[in-house]
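Peer 1: Could you work out the structure for the sequence below:
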Amino acid sequence: MSTLILIPARMASTRLPGKPLADIAGAPMIVHVARRGAEAGLGRVVVATDTEAVADAVRAHGFEAVMTRADHASGSDRIFEALTALDPEKKVETIVNVQGDLPTIDSDIIGASLRPFAEPSVDIATLGVEIVRDEEKTNPNVVKIVGSPLSATRLRALYFTRATAPWGEGPLYHHIGLYAYRRAALERFVALKPSSLERRERLEQLRALEAGMRIDAEIVKSLPLGVDTPADLERARQILSN
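Peer 2: Down below sits the predicted model:
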C-alpha cells in the first residue's frame, strides 16, 4: 500500500498554547514528531498546519509541510484537506494520522497501526495499550477501548469511552489516539455529521462506529507521552534530553 503520514498541528491549544513550537532538546516539538514518523519508514511524512511559523520551522529542519485552513473542527478534517492538496491523483491508499503532540512516540508503534489492514473489512486502524495503573482505570481523560479480542494483540472496537469499561474481571485498554485510514474510509468519515455519542463522550471516533464503519485496534506495549500541559512538556524534555 502507498502510505502517507500526516501530522496535524495547530497553535491554538487551550491548555498549552503554541505547543507545536515548544522547544524540546533543541528542536520544536512538531519536528520531533516528524522525526518519529520518518523513522517508521512507511513513506512520505508531511506536517499539516494552519500557521506559517510552524511550516517554516518544519521546513527548516528538512521536513515537508502543507498549509491548511484555520477553521477545521478536527484533525481528521485537516488531514483530509492536506491529502487532497498533496495527492490530487489519488495514488495514496493509506493515511496515518499521527498527533502532533506525541514527541516521544516509538516509531515501531506507528508502523504497528497498519497491521489490522491485513483484514480487508477494516476501515480504520488504531492502537491501544493495556492499562496497568489503577488510577487510570477511572480517569475520564484516559479513553478506553471496549472491543472483542481477535488475537492476543488485536481488538475489534465496539465502543470507546471515558468511563471505566468493560465491567468485570479482565484487562482494560487505553486508546492511543493515532489512526490509520483507508483512503475511502477517510473520505467517508469526513463527510459524516458529528454523531450523538460522539458529542456526548467528546470522542470523534464514535462517529465512525455509529455509521457502521469497522475499527480494529492493535495492542502495543508502549504508551507515548501526549503533551497537553506544562508538566507534560517538562517530562518530554527530560525524556528526549536523555
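Peer 1: rest of the way, CA atoms for contacts and neighbours
Peer 2: Fine.
Peer 1: what ranges do the helices span in the chain?
Peer 2: Taking DSSP state H, the helices of the chain run over residues 29-40, 52-60, 75-86, 107-112, 134-137, 183-191, 196-201, 205-210, 230-241.
Peer 1: quick one, which of the ones you listed is packed in tightest?
Peer 2: Stretch with highest mean neighbour count among the helices of the chain: helix 29-40 (a mean of 22; mean count of other CA atoms under 10 Å).
Peer 1: tell me the angle of that helix relative to helix 52-60?
Peer 2: Helix 29-40 runs at 40 degrees relative to helix 52-60, counting by axes from the mean of the first three to the mean of the last three CA atoms, to 10 degrees.
Peer 1: how many other residues sit next to the nearest residue to P166 once chain neighbours are set aside?
Peer 2: Of all residues not flanking P166 in the chain, V146 sits nearest, at 6.2 Å (CA to CA, 6 or more residues apart in numbering). When neighbours are defined as other CA atoms under 10 Å, V146 has 21 of them.
Peer 1: Here is a second sequence; please produce its structure as well for comparison:
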Amino acid sequence: MKIISMIPARYAASRFPGKLMQDLGGKSVIVRTYEATVATNLFDDVFVVTDSDIIYKEITSHGGKAIMSKKEHDCGSDRIAEAVEDMNIDIVINVQGDEPFTEKESLGKLIDVFKNDSRKEVDLASLMVHIEDKAEINNPNTVKVIVDQNNFALYFSRSPIPYPRDPDVGVKYYKHKGVYAFRKEAILDFYRLPMRSLEASEKIECIRYLEYGKRIKMVETSVEGIEIDTPEDLDRANRLWK
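Peer 2: A predicted model of the protein is given here:
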C-alpha cells in the first residue's frame, strides 16, 4: 500500500493573509509543517501543493518537494485531487499547511484505519477531539462532528450538534480536526462531483462525501496542536516553540 501526504497551501487567507509565510522559530509556518510531516517517517513521499510561486519557492529552496496547481481550486481537496490524479498511490493524507505541530501518533492512527480495513469499507478517515468548553462548542469557527456507534461520521456542523435539549443526558461533543486520509478513488470522486446544498450552506467540504454516500471513519485523538488561523495563534505557537 503506497501512502503519501499532500499539504495544500494557499498564500491568501481571509483571516490572516500570508500566514503560511510567517516566522515560527526562525522558519516559515509552511516549512515547519512540511518538515514535521516528513519527520513522522510514515509516508512514501510528502508534497506541498500550491497555487503560489512564493510558497513553491519557499519549499523547494529548503530542499522540499512542491507541486504547482494547474487550475484554480475552491478547496484543498480539489487541489490534492488534481495533483494525485496520475500518481500510482493508494492512500493520500491531507495535512493542513497551518499545522506546524503535526505529529506522528495521530497520523499513524489514520493510516491504521486503512491497514485494518480488509473489506475496503472506509472511503476516508479523519480526526476528532473531545471538547467540553461551552464557548468552543458554540463557536461557529469550530466544526463539530457526530458519529454512530462504530465511529462513522453522521454529520458535521458549525452549530452545536447534538442540540442539548436535555442537558442531563451528558452527551460528548467532538471537534473535527481538518486532517484527512483518503483512498485515491474517494478524493477523485470528490473532485468530479458537484457541491450540494448542505456543503454550500455550512462551508464544510467533507459534507460532500456524506451527501454522496461515502463512509468517513472518525478517529479520536487527544492531541489538539495549534492551527495558525490568526496573529494570536502565531504568537501562541512561537511561545510554545521556544
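Peer 1: do you know which of the helices of structure 1 lies nearest R162 of structure 1?
Peer 2: Nearest to R162 of structure 1 among these is helix 196-201; the distance by CA to CA comes to 6.9 Å.
Peer 1: matching residues in structure 1 for the lengthiest strand in structure 2?
Peer 2: If you go by DSSP state E, structure 2 has its longest strand at strand 173-183. Counting by TM-score structural alignment, strand 173-183 of structure 2 lines up with residues 172-182 of structure 1.
Peer 1: Once you drop chain neighbours, what's closest to I3 of structure 2?
Peer 2: Computed as CA to CA, 6+ apart, the closest residue to I3 of structure 2 that is not its neighbour in sequence is I91, at 4.8 Å.
Peer 1: For the counterpart of that neighbour in structure 1, give me its contacts.
Peer 2: In structure 1, I91 of structure 2 lines up with T94, judged by TM-score structural alignment. Listed by CA atoms under 8 Å, 6 or more residues apart in numbering, the contact partners of T94 of structure 1 are 1-4, 180-183.
Peer 1: State the span of structure 2 onto which stretch 128-142 of structure 1 is aligned.
Peer 2: Aligned by TM-score structural alignment, stretch 128-142 of structure 1 corresponds to residues 128-142 of structure 2.
Peer 1: any idea which residue sits dead centre in structure 1?
Peer 2: Nearest residue to the geometric centre of structure 1 (CA atoms, centre = their mean): L178, 2.4 Å.
Peer 1: so what's that residue up against?
Peer 2: Counting by CA under 8 Å, 6+ apart, the residues that L178 of structure 1 touches are 96-99, 110, 113, 126-127.
Peer 1: can we see that at 7 Å?
Peer 2: Going by CA atoms under 7 Å, 6 or more residues apart in numbering, L178 of structure 1 touches 97-99, 126-127.
Peer 1: How about A181 of structure 2?
Peer 2: Contacts of A181 of structure 2 (CA under 7 Å, 6+ apart): 91-94, 110, 124-126.
Peer 1: can we see that at 10 Å?
Peer 2: Contacts were defined as CA atoms under 10 Å, 6 or more residues apart in numbering; by that measure A181 of structure 2 touches 3-6, 91-95, 107, 110-111, 113-114, 123-127, 187, 216-217.
Peer 1: Now it: closest residue in space that isn't a chain neighbour?
Peer 2: Closest residue in space to A181 of structure 2, ignoring its immediate chain neighbours: I93 at 4.2 Å, by CA to CA, 6+ apart.
Peer 1: now swap in M213 of structure 1 and tell me
Peer 2: D123 is the one closest to M213 of structure 1 (CA to CA, 6+ apart), at 6.2 Å.
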